[in-house]
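Predicted model and sequence below, questions to follow.
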Amino acid sequence: MIKPILPIAELLRPIFLFFVSALALLSGFRFLHFSLYSNRVSEAIGLGEFFILGLRADLMQVSYFIIIPFLAFPLFIPFMNRYRVQSLWYRAALLWFTLCFIILWFMEISTPAFLAQYDTRPNRLFFEYLEYPAEVFSTLWNGFKTWLMIGAASTLLTIYILKRIARIIAQRFQPEPMRRRYLLGVYPLLLVMVVLGIRSTLAHRPANPAFFAVTSDAMVNSLILNSTYTLEYALYNLKHESKANLIYGDMKTDEVLTTVKQNTHLKEYEFPYKDYPTVHFQPATRKREKPLNIVIILEESLGATFVESLGGVPVTPNLERLKSDGWWFERLYATGTRSVRGIEAVVSGFLPTRARSTVKLSNSQRQFFTLADVLSRQGYFTEFIYGGQAHFDNMANFFVGNGFQSIIDQDDYKTPNFTGSWGVSDEDLFNKLHQRLVVNTAKHPTFTLAFSSSNHEPFKFPDNTIKLHEEPKNTVNNAVKYADYALGEFFRKARQSNYWDNTLFLVVADHDTRVYGDDLIPVNKFHIPGLILGADLEPRTIKSTASQIDLAPTLLSLAGVSAYLPTVGQDLSRTDKAPGNRAMMQFGDNYGWLEGETLTVLRVNKPTEHYRYIPEVDKQEPIEDPLSPEQLKKIRAFAMLPSILYQSREYYVPKD
């Protein structure tokens, strides 16, 4: 019985070799990643469970690669007595598994740099940013040069070695006569084993990333998986973009809309448009003969961790001085962790989701609400000013399609004083902003969005502009200090300009420089500074919790603009209403709702978690479910709402 099986075993040798070598490769890299983050892993999970679950996840990925040639194998079985067919199968299998091994190697060797930057294994950002090779390569070269060189050299070496090994194995293959009935008997058994490897469980649903999310540290959960799988899963999830947040509850659309509209600051409004269910008329709290110009200065990666009065490093002295001249937000939180998420929240007032930002999604490239759209209808000239390339992250397309009449980017700076990896310096940006405001505000009311970029890795900025906070020069603290210097110089000129008395400014961060931590929602890394100043605005400190989505309705009201809006953020200028005292944050698959001291975290296919958040010491204490069914229903409704509005293309104010 053994002899007839031997030719079959020889024929299937590429599968067995790949199976063993791939598992060894992935396990070896998991040990490497564990060594880099051993403290966090050890605090979150037992080492035995960590590596066993990791092996289980690797079996899933390896089985996915094996199943493809396995499904093609029956096509060859009727002809396996022909030696040429056997050789064809053998060489095709060797080629396939060589390519698969190279993919596994490349993804794992790329992981340490990605972990250092994003605190997770490669995900959708890994392939999204491939659209911008110049910027990405510059960031990698300046921030991770050693690892980039190791990765490139080792990948080329791996390809060379695998090519040699595959050639040797192919040359040694000796086709032999075989009995197809034995082959037909072995094949189903092996196929069942591969399918079980893919499912990794006998339960009704196959395993997925949520199955391996066994700790409260998202980064550790990602280490249990392997990088090829996390990237594949991110690609797979693209088809669920429009319904990304519907997974947080099973409420019907009407129930979600009714629940949101009953929220304190919305329930008094009327919603006259059936096809645009959140659109309501917001009267301005400030009555003005002529509405103010509005300027939003979106600061790249300026988290509260860089603002001394918010508990951060003292590298923003100009912002600290300016805060006494306007409305200063002590507990303002970003909705997400990327620039496009900040743009989406600040400019559109849109709630965060697990999907890509609406700046990139197809259904929001036209007829999607922005401040530029509502203000252009009221006679404003609307403009976006950026120091880099406006096509990055699809910004230009989104802006042009949704109300911005002018786009200025790197190509429009004829003689910049300094150009870095991400565009011209913040000084160049603010000089251009000042020049444009002088010209534009003299002609018509103006809405301008200016987006800085100097505080972006690899942190390049002009020499001899600031006293360095630390050595070497190109560090995040020095870059933030330079960005703050440029901001201070702009406001020094703006105060002396003709546009100051009729212009309202918002200075706010898009997100913190890096969002990481061992909590399901690292709240402190979502904490950002925010300041509204200019014109006749009286100083005020807002101590209650606020979100980026509250800024758009508040700005319009302070500027004296009454308008129909689809936003569900709160107008914080209304003194007749208590502030909402809540913020929402999307961190990967976790949706956080911070209200008062209670942090509620909605998870995908996992129980809801509740914590008492103490911001003074950045501590989260687990608590028993303190929420009433009505409160939890409200949170789920707000989490589900953006997917409903995006999917139905209802986040827009129809034109009469």
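It's in. Bear in mind the structure is a predicted one, so any value in this text is a computation, not a measurement.

CA atoms for contacts and neighbours, from now on please.
OK.

number of nearby residues for residue 72?
Using other C-alpha atoms under 10 Å, the number of residues around residue 72 comes to 11.

likewise residue 164?
The number of residues packed around residue 164, counting by other C-alpha under 10 Å, is 12.

Give me the distance between residue 653 and residue 398.
Using C-alpha to C-alpha, to the nearest Å, we find residue 653 at a distance of 16 Å from residue 398.

Which secondary structure element is home to residue 164?
Taking DSSP states H and E as the criterion, residue 164 maps to helix 145-172.

What is the distance between that helix and the centre of its chain?
Helix 145-172 has its C-alpha centroid displaced from the chain centroid by 33 Å (C-alpha atoms, centre = their mean, to the nearest Å).

likewise stretch 419-431?
24 Å.

Give me the contact list for that stretch.
135, 138-139, 385-389, 410, 413, 416-418, 450, 452-454, 456, 458, 460-462, 483, 486-487, 490 (C-alpha atoms under 8 Å, 6 or more residues apart in numbering).

Please pick the buried ones from those.
For the contacts of stretch 419-431, a burial check counting by 16 or more other C-alpha atoms under 10 Å picks out 135, 138-139, 385-389, 410, 413, 416, 450, 452-454, 456, 458, 460-462, 483, 486-487, 490.

Neighbours of residue 10, how many?
15.

got the contact list for it?
Counted by C-alpha under 8 Å, 6+ apart, residue 10 has contacts residue 173.

elements contacting the longest helix along the chain?
Longest helix in the chain by number of residues (criterion: DSSP state H): helix 83-118. If you count contacts as 3 or more C-alpha pairs under 8 Å, 6 or more residues apart in numbering; DSSP states H and E, helix 83-118 packs onto helix 13-36, helix 47-72, helix 145-172, helix 227-237.

For residue 537, find the nearest of these.
With C-alpha to C-alpha as the criterion, residue 537 lies closest to helix 227-237 of the helices and strands packed on helix 83-118, at 45.2 Å.

here's the one I want to compare it with:
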Amino acid sequence: MITQKIKPFLYLGIFYLIVSLVIRLVFLFHPITTASFGFFEIIKVLSIGIINDIFVFTIASVFLALYFLFLSNSKYDKPYGHIILGILILIFLYILVIPNNIFKQYGGSIAEIALAFIGLKILFFGLMLFLPGKRIQIRNVLYFIILFLYSVIIIFNAVSEYFFYNEFGLRYNFIAVDYLIYTNEVIGNIMESYPVVPLFLSIFAVGLAITFFIYRKTRKELLDLPNLKQKFILLGSFILLVAVSLFGLSFTTKITSPNVFAEEIEANGLPKFYWAFTHNELDYFQFYPKIDQKLAEKNFLSEFSTPALTRNITSEQPELKKNVVLISIESLSADFMEHYGNTEKLTPFLDSLADKSMMFTNLYATGNRTVRGLEALTLCIPPTAGESIIKRENNKNKFTTGSVFKSKGYDVKFLYGGYSYFDNMQDFFTGNGYGIVDRDNFKPEEISFANVWGVADEDMAKKAIQVMNAEAKSGKPFFNHWMTVSNHRPFTYPDGRIDIPGNAKSREGGVKYTDYSLRKFFEMAKKQDWYKNTVFVIIADHCASSAGDTELPMDKYKIPAMVYSEGFIQPQKFDKLMSQIDVMPTVFGLLNFNYQSKFLGQDVLKSEFQPKAYIATYQDLGFVKDDHLTIISPVRIIRQYSVKQKPGKLSPQFNIYYDENILKDHNQKLVDETISAYQSTSYWLKNNQLNR
């Protein structure tokens, strides 16, 4: 009897293992997987992967196990059946009628979900109670539905992991959690990017076929229900298997590899999703290597001319109250530009502008998300473990680029073509004194084209000119931070603007259309009175992809940046290694600003500047200096690589990579500098010392 009852689990489990194996093989040979695998490494990856899958399926089958445990005919006997039905009705009325019931206190849609679940439970329980002759048929229908849900979820998860890997070169992480939170933008993005209807029809069709197969093989198990003793044996066995699986995952999920692709492919996406969901912010002092706090602060602050967190920045020249327009460009990798060796002519305007600007040719983004780029340009501090500060609760009243401009009498705004509630941007920028101009400020006639991420960049460019004209009339200088949106999947934009159709949905089209929109912006700006008194800072928020052979592939963090001001900034190239957090302190230096600073980025044009860069994911924190990349990770793991120049088509300063082999003998001075920078930043944030 008991062995017969595990047949549904075996069939579903085998199906899950087959699907997981297929998706792993797809990842192994996916173009984004740039690493090579030897035969034994492939065997290792697949073996660990299968073990992970067995553990995960065992835990995920808890709902099916509960379904079988609660199968019974005796509960419909008098008086138990009527009592149970009465209790279910009372619970339904409690949720429906009582305003502050326990479900509504959780917020969101919990109450509605509970109401729907109890309502369905009442319906089917009532049918089986009052129609005993149809009990087998009703039970079969419910069993079929459960099998179908399991089958569809298995397939849907595999498809989701494929698309996520296709985009990021990773299994689920913080971004996947965001996808659940910002459902409007994300579902809209999926609808616009992929053939959703055929895709879902295919998923349901395959799920239906698998369900029919398993149902036909196992439906007889519902004819002879287990007795109480057998249920206890089944329950005990299942609890033991779940305990073993949880214990096993605590080991297999910590297996590391020098090849980040191997780690991702052998992993199971569901534990990674759960980990990301429960670790919005990583406590540096719990998970990362640390040294004495005073020593860490002394080490980190020694690079500044005044070794203190709060420093007085002074200039011998008069301050220049020029307008400043900071344009963060969505996902503009350096290698999209001709200046970095691209031959597709995707950015003709930006390349022409670079020739007239101060161009930073060796600059690295701090992260791989828009919120990380905004954080770096606004707070000018190294990235910290976990989610961006923009997404955290304690994100207000910080010392920001905006607060410096406001102290000088500037009008400060954040401009965004989408809805700024996305990624918590509205909460962050308004909480730090910025005015907001976003999609809510557009009249219908001002929008020529929009997708789920927002209005087309050319529409935002026109709106930006309107805003700046109004600001200029007030007599106050202005600082506007504009975040573009068009270079983002689904890469749709108005037709007829560039030589790539707007419905081609290609990354190249998104880049080229953004370049077109920026050209239009500057053409309009040149006609305005405020133009010649304005400094334009153009920089990417992050690269188009962060996938690589190692934890932090440097070439996937390299971004273009330039400062342009006609008649003020002389064309030049700055080739020293620098970070995204150094850009705005450098701009303040160009304007000869005198201010009290808490920025941890530096003016790169000052003699005391030390070339370095910070690059990070949500858990790997990297520090680049003196031809070394040092990475610290949970739990107190330290890796160090040798940064090397590799010959190629490009000039050496545009061709920086690093050796894939981990250095066995660490440069301890650089390890200490890495720990000092990240530990100090985390400590100051935790204690609100970076507030204004």
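Now that the structure is in, tell me what you want to look at. Since this is a predicted model, take the numbers as computed values, not measurements.

follow-up on the earlier one: columns distance to residue 208 of the first structure on top of the helices and strands packed on helix 83-118 of the first structure, output as CSV?
CSV is the format used below for these (distance: least, C-alpha to C-alpha, whole Å):
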stretch, distance to residue 208 of the first structure
helix 13-36, 18
helix 47-72, 9
helix 145-172, 28
helix 227-237, 9
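
Relative to residue 635 of the first structure, which of the ones you listed is closest?
The nearest among those, by C-alpha to C-alpha, is helix 227-237 at 23.4 Å.

how much does that closest one stray from the second structure?
Mean deviation of helix 227-237 of the first structure from its aligned counterpart in the second structure after superposition (mean C-alpha distance after the TM-score superposition for the first structure): 2.1 Å.

what's the following helix or strand after that helix?
From helix 227-237 of the first structure, the next helix or strand downstream (DSSP H and E) is helix 253-261.

sorry, back to before: so which of the contacts of stretch 419-431 of the first structure are in strands?
In this view, the contacts of stretch 419-431 of the first structure that belong to strands under DSSP state E are 385, 386, 450.

so which strand or helix has residue 239 of the second structure?
Using DSSP H and E, residue 239 of the second structure sits within helix 228-252.

Where does residue 314 of the first structure fall, secondary structure wise?
Residue 314 of the first structure is part of no helix or strand, with elements assigned from DSSP H and E.

Quick check: it touching residue 320?
No: if you go by C-alpha atoms under 8 Å, residue 314 of the first structure and residue 320 don't touch, sitting 9.2 Å apart.

list residues touching both of those two?
Contacts common to residue 314 of the first structure and residue 320, judged by C-alpha under 8 Å, 6+ apart, are 307, 308.

Tell me the gap between stretch 293-311 of the first structure and the middle of its chain.
Chain-centre distance of stretch 293-311 of the first structure: 19 Å, with C-alpha atoms, centre = their mean.

Could you check how far residue 535 of the first structure is from residue 84 of the first structure?
Going from residue 535 of the first structure to residue 84 of the first structure by C-alpha to C-alpha gives 83 Å.

Those two: who's more crowded?
residue 535 (17 against 12).

Wait, the more buried one touches residue 498, no?
No: using C-alpha under 8 Å, residue 535 of the first structure makes no contact with residue 498, being 11.0 Å away.

so residue 470 of the first structure sits in a helix?
No: per DSSP: H, G, I helix; E, B strand; the rest coil, residue 470 of the first structure lies outside any helix segment and is coil.

My read is that it contacts residue 479, right?
No: counting by C-alpha under 8 Å, residue 470 of the first structure does not reach residue 479; the two are 10.5 Å apart.

What segments of the stretch 451-600 of the first structure are helices?
Using DSSP state H, counting those that start in this stretch, the helices assigned to the stretch 451-600 of the first structure run over residues 476-495, 551-559.

among the ones you listed, which is nearest residue 394 of the first structure?
Residue 394 of the first structure lies closest to helix 551-559 among the helices of the stretch 451-600 of the first structure, at 21.2 Å (C-alpha to C-alpha).

who touches residue 374 of the second structure in this structure?
Here residue 374 of the second structure is in contact with 328, 541 (C-alpha under 8 Å, 6+ apart).

Which residue in the first structure aligns with it?
By TM-score structural alignment, residue 374 of the second structure lines up with residue 343 in the first structure.

what's the answer for residue 288 of the second structure, then?
Under the alignment (TM-score structural alignment), residue 288 of the second structure pairs with residue 248 of the first structure.

for residue 328 of the second structure, same thing?
With TM-score structural alignment as the criterion, residue 328 of the second structure lines up with residue 298 in the first structure.

Neighbours of the aligned residue in the first structure for residue 686 of the second structure, how many?
Here residue 686 of the second structure is matched to residue 647 in the first structure, going by TM-score structural alignment. Residues within reach of residue 647 of the first structure, counting by other C-alpha under 10 Å, total 15.

Tell me who's in contact with residue 647 of the first structure.
Taking C-alpha under 8 Å, 6+ apart as the contact definition, residue 647 of the first structure lies against 242, 243, 363.

Correct me if wrong: the second one contacts residue 643.
Yes: using C-alpha under 8 Å as the test, residue 243 of the first structure is close enough to residue 643 to be in contact (5.3 Å).

Which of the two has more residues huddled nearby?
residue 643 (23 against 19).

what about the helix or strand hosting that one, how far off from the second structure?
Applying DSSP H and E as the criterion places residue 643 of the first structure in helix 629-647. Compared with the second structure after the fit, helix 629-647 of the first structure shows a mean deviation of 2.4 Å (mean C-alpha distance after the TM-score superposition for the first structure).
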